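Enquirer: Using only what follows, build the 3D model:
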Amino acid sequence: MEESITTKSGLAKTYGFTEADFEQIHAEGIPLEKISNELFIFQSGISKIVLEKPAIINDGIFSLSETETLYFAEIFERKKEKFQLEKFVPASGAASRMFQFLSEFLKEFKPDSESINAYINRTQNSLLSVFLIGMDKFPFFKSIDKRLNEKYADFQSWEKDKKNYFFIKTLLDADEFDFCNKPKGILPFHNYSGQILTPIEEHLKEAVHYSASNGVAKIHFTISSEHQAAFEGIIRETQSDFEKKSGFSIHPSFSKQHSSTNTIAVNSGNNPLRNDSGQLILRPGGHGALINNLNQSLSDIVFIKNIDNVSHNDIDAISLYKKVLGGYLITLQKKVFDNLKQLNNPDIKKEDILKIQHFIENDLHIKTTANFAEYKKESRIKHLKSLLDKPIRVCGMVKNENEPGGGPFWIREKNGNISLQIVESSQIDLQNERQWHIFKSATHFNPVDIVCGLKNHKGEKFNLQDFVDPDSGFIVEKSKNGTQYKAYELPGLWNGAMANWITIFIEVPLVTFNPVKTVNDLLKPNHQPQ
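Expert: This is a model prediction of the structure:
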C-alpha cells in the first residue's frame, strides 16, 4: 500500500496527475506502477536489441526435405486426436491502412480543375493507377457498381473520371460502404463464382482443414467490442455450411484487448498527453497485449495466423505446411518432455546429462555462456531444467521478398547468451552500420505462421506472462489531427512477449503467405479465381 501511495504522490508531483486522472486509470484497471514505469521508459529510452547474425538455412532455420515434410504432416494427422487444438486469429482494428492511398486521393484530388491522370502524375500515386486498372476484378466491384446505379439514374452516362471518383467515394464514405472504418475480417476478399467470402470465412475453412481434432474445430478471434456483432453475424450465416462439408463442429470464440493493457501517450517533452477534455490519452498497447488473450486458452496446441493472411487458392498446400509445423511441434515437445522426465530421475547418469545438453544446444538452438564443466551435478540439472521447462513455438519462415516487418535473427542477450528471436526493425539501432548490415542480410521473413505448445510435461498450462521480456517494448512516433506524440507499445506478441520460449524456425513456401496490406493485394493471383 505504501508503494502505491508513493507512486501516486510521485505522479502527482512530477506530472501533475489529479484525482480525476487516478480515477480514470483505476477505471481502466491499469496499475499505477505500470503507468509510472512507462513514463520512466519515455525518459530513459529502450535499449536496442543487439543482432548477432541473421538466422539462415542450416544456421537457425531448418529446411525440410520432401520426405521430412510428408513425415511430419503424417505425424500430425496420426497424433492430433490426443490434443485439443485451436486457431488464434488477431483480428482487431480497422482496415484504414488498407485504403490509405484512396483516402489521400479523396482529400487531395481537385475534381473541378484536374483529371485523375493529372492527379496521379502530380502525386506519383502509382497505387491508384493499379487500383483503377484492376477495379472490376475486386470482389466488391459489383456491389458498389450496383449501389451507384441505384443512387444515380444517369450513372451509366457519366464520363470515366466521374464514375471512378464516385466509386472510390462510395467505397469509403461513412454513410455508404465505409470500408476504411470496418475491420479487415468482415471485408469481401474473394469471389467464388459469385459467392463472396470474407477473411473470417476463409479462416473457418482453414480451421476445419488443419486445426481440428476430436470432431471439433476451435477458432478464436481477438476483436474490438464494436465489431463483435458483425463477426458473429458472418459466422452465424456460414458456419453450418463449413460444418456440413467438413464433418467438424466449429466452436468460435472472441476476446478483446483488455483496457488494463492500455498504455499512456506523451508529447515531445515526455509529459502525458491529454485530450480536449483534459483526460489522459490511454491507447491500446499493440499486439503484444494479446499475450494475455492467448494465456486464457485451455488448448494444448494453438495455431496463430493473422486475419489478412488468407488465400483464394492453395488451401491444400497451406494446410499441408500447417500440419508440418504441428507435427514438428508434437515431435519436439515429446523429446523435451522425455528429457525433463530424465532430469527428474535422481539416478540420472552423467552421460545422459551430456546427451540432454547436446540436445538443447543442437536441436533447440539454445546457446548459453554457462560453463557446464564447473557445475556440480545438481546445479547442472537445475540449469538444464530451466532451459527446457518452457512453452514451445515452431515458426514458419518464408524467403525474404522485401515485405515490411520482422525476421528471424540470432541475438545477443544482456547476459551474453545467444538466442533465436523474431525481431522488428524498430527494435534495432539501424544507425549502427554493423546492425544495419546484419538486418539487411536477412534471407527470411516472419509471416506470423506460428504453432504453440502451451502446456508443460505434466499437462499443466504455462503462465505465458512468466516468459515475456519486459524490456523489449517499443516507443513509436504517432500523429493525430496534426499533433505529434509518442506512444509505448508492449513487447510484441511474437517478439518480446515470446522472447523466453523455446523457438524453432522452419522454412515454409511463399504460397502459404498471402497478406493483404493494401487493397491492391487483392489483385494478386492468390486472391483471384484461377
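Enquirer: Could you use CA atoms for every contact and neighbour count after this?
Expert: Fine.
Enquirer: Buried residues in stretch 207-221, which are they?
Expert: Within stretch 207-221, the residues that qualify as buried are 207-213, 216-221, counting by 16 or more other CA atoms under 10 Å.
Enquirer: Let's see this one next, to set against the first:
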Amino acid sequence: MLSNEQKQQISALGMPLQTVEEQLQNFKQGFPFLEIQDAAKIGDGIQVLTEEQLTTAVNEYESAAPSQALVKFVPASGAASRMFKNLFGFLEKGTDSLEDDAFVRQFFASIDSFAFYEDLNRELQKSGNDLPTALNQKEYARILTVLLEDEGLGYGNLPKGLLKFHAYGSENRTPVEEHFVEGAQYGVGKDRTVRLHFTVSPEHQKKFEEKVAEVRPAMEKRFGVTFSVDFSQQKKTTDTIAVDLDNEPFVEDNGDLLFRPAGHGALLANLNEIDADLVFIKNIDNVVPDRLKETTTTYKKAIGGLLLRAQSEAFQALKALDKAVSEATVENARQVFTQTLGGKLPDAFQTLTLDEQGSFLHNKLNRPIRVCGMVENTGEPGGGPFWVKELDGSLSLQIAETAQLDLDDPDQKAIFQAATHFNPTDLVCGIKDYRGKPFDLMAYRDPKTGFITQKSKSGRDLKAQELPGLWNGSMAHWNSLFVEVPLITFNPVKTINDLLRDVHQ
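Expert: Here you go, the predicted model:
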C-alpha cells in the first residue's frame, strides 16, 4: 500500500498514480507467458526475396523515397562499459592473471588493429613512452588505465556511439559517423534531407552533439545532402517502480521510492513523437566499414519498398471499405490481409455477416505496419519470429524474447527450438494511417508482455520491471512482415574484441 507521502512523490515525478499501482500489481501477479502457436519459417511467415523481387523492391523504394519523410531512428543510450568487462576484470585481478586470460591476450596481440590505436598511443606519450615501447606485460595495466579511465581516452565511460570502431587510413570513424554514411545511402528523403534521431543518455547528449557538430559539415559536402540530427532521452515518466522481494515498494535510505529505467520498451514513447512516413530502426553498434555496406543498403531499401507497397494496398482497401462494404471490397481487403500482410483469419470469420467481415478487416488493416529483417539463427541472442493467436482467433506474426516464453512447457519449448531465424533489430516502420494521421503507437502494444528481473541496490536485493520490449511487446498489435536478410547485415559489437573480426577491419 502506498502512503500519502509516496503518492505525492509519484505525482511530483509526473507519473500517473494508476500506472504505478498497475506496476505494483504486475509484480504480485507476474506477467503471463506469451503462448506461441508455431515458429515462423520460410514459406510460412518469412519471405525470401528472389533477385527479381529484390530489384523490384529496391526500385520502388528509390522511386518513392524523394517524396517521403524518412527518419533513421538509432537507440544509442547505452554506455560502452559492458564492452570492456573483460579488461576491467583483468585490471582488478592484476597482470599475473594474463596466462589464464585469452581475451586480454588477444586484445594486446592485436592492439594495433583497433581504430583507436593512434589515439591511445598519443595519450600514452603524454605520460611516458609510446605504445610500441610500452607493449609488455608490466605496462599492460597502465595501457588499459589510459584507454578506459577519464584521465585518458575515457572509453570505459563513453557510449558505444562515440568510440572509434573502423579505420580508414587517415579517417577513423565512430558508429555515429557510420550512421551518417548509412543515412546518406538509403535515408535521403524530402528536400534531399537525411534525418537522424539518436536516443541518448542525459549524461552523454552533450558529447553526441559535439561529435555531430564536428562531422556534419564534411558529411554534407561529401554526400550533397542536408543532415537533420536530433536527440531524445528515455523519459523519466517511463521509469518503473522497484519492489523488494516481498513485492513491497523499495524505499531508499533517504525515504524515497526507487524508480528504474524500464528497458528499450520505454523508447516507444520516443518513437511515438517522431513525425515521419517511414522510420528505419537499427542499433548504434550494428555498423560495418564501407566495403561491406552495399548489402545492408540494398536490403534496407528493399524492406522499405516492401513496406510502401504493402501500405499502399492496405490504404486502398481501407478507403474502398469506407466508401462501401460489398462482396468486392471485403474480398479485396481479405486478400490484402491474408496475402500481402500474411495474416491468418480465424475459423469463425466465415460465419460473420458481410458488414461484420468488413468491420473486422478494417480493424486489422488500419494499424501501424513494419517490415522486419530476419537472419538465420546462429546462436546469437535476439527475438525470434513466431505465430501467435490473437484474442479474436486470428494468427499474427510477432517477435518474442526468450523471457516471454514458458520453456518448461515441452510443447512451447519445441516450438521455440524450431525457430530458424531471429530479428537483429532491423526494422522499417510505417506509423501513419491511411488518412495521413499519426497512429498513437501506445494503443498497439501488449502491456502484458513485460519482464520482471532481480537486481540489487546498495547491497539490497530488489525486483525490477521492464516495459514490453520495443520490437516485441510494444509492437505486438502492428501488422508485421518478416523478410530474410543476409547474415552480413548483422554485425553487433558486444565486446571490444568483436572489433577484431574481419567484418570490422
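Enquirer: Taking the buried residues of stretch 207-221 of structure 1 together, which two end up most distant?
Expert: Based on CA to CA, the longest span within the buried residues of stretch 207-221 of structure 1 runs between Ser213 and Phe221 and measures 18.6 Å.
Enquirer: Do you have the helices of the stretch 401-505 of structure 2 handy? List them.
Expert: All helices of the stretch 401-505 of structure 2, identified by DSSP state H, counting those that start in this stretch, fall at 410-417.
Enquirer: residues near the spatially closest residue to Met397 of structure 1 that is not a sequence neighbour, how many?
Expert: Computed as CA to CA, 6 or more residues apart in numbering, the closest residue to Met397 of structure 1 that is not its neighbour in sequence is Glu507, at 4.7 Å. Number of residues near Glu507 of structure 1 (other CA atoms under 10 Å) recorded here: 20.
Enquirer: Would you mind confirming that Glu507 of structure 1 is in contact with Asp59?
Expert: No: if you go by CA atoms under 8 Å, Glu507 of structure 1 and Asp59 don't touch, sitting 11.9 Å apart.
Enquirer: Okay, and Ile304 of structure 1 sits in which element?
Expert: strand 301-305 (DSSP states H and E).
Enquirer: Which residue numbers in structure 2 does that strand align to?
Expert: Mapping strand 301-305 of structure 1 onto structure 2 (TM-score structural alignment) gives residues 278-282.
Enquirer: residues in contact with the matching stretch?
Expert: Contacts of stretch 278-282 of structure 2 from elsewhere in the structure, counted by CA atoms under 8 Å, 6 or more residues apart in numbering, are 68-75, 304, 425-431.
Enquirer: Same check on stretch 446-459 of structure 2?
Expert: Residues from elsewhere that reach stretch 446-459 of structure 2 (CA under 8 Å, 6+ apart): 27, 30-34, 403-404, 461-469, 473-477.
Enquirer: ok, back up a step: residues touching the residue nearest to Met397 of structure 1, list them.
Expert: Ile57, Ile61, Phe62, Ser63, Leu64, Gly396, Met397, Val398, Lys399.
Enquirer: and it, what pairs with it in structure 2?
Expert: Matched by TM-score structural alignment, Glu507 of structure 1 corresponds to Glu484 in structure 2.
Enquirer: which part of structure 2 lines up with the helix of greatest length in structure 1?
Expert: Counting residues, the longest helix found in structure 1 (DSSP state H) is helix 315-343. Using TM-score structural alignment, helix 315-343 of structure 1 corresponds to residues 293-321 of structure 2.
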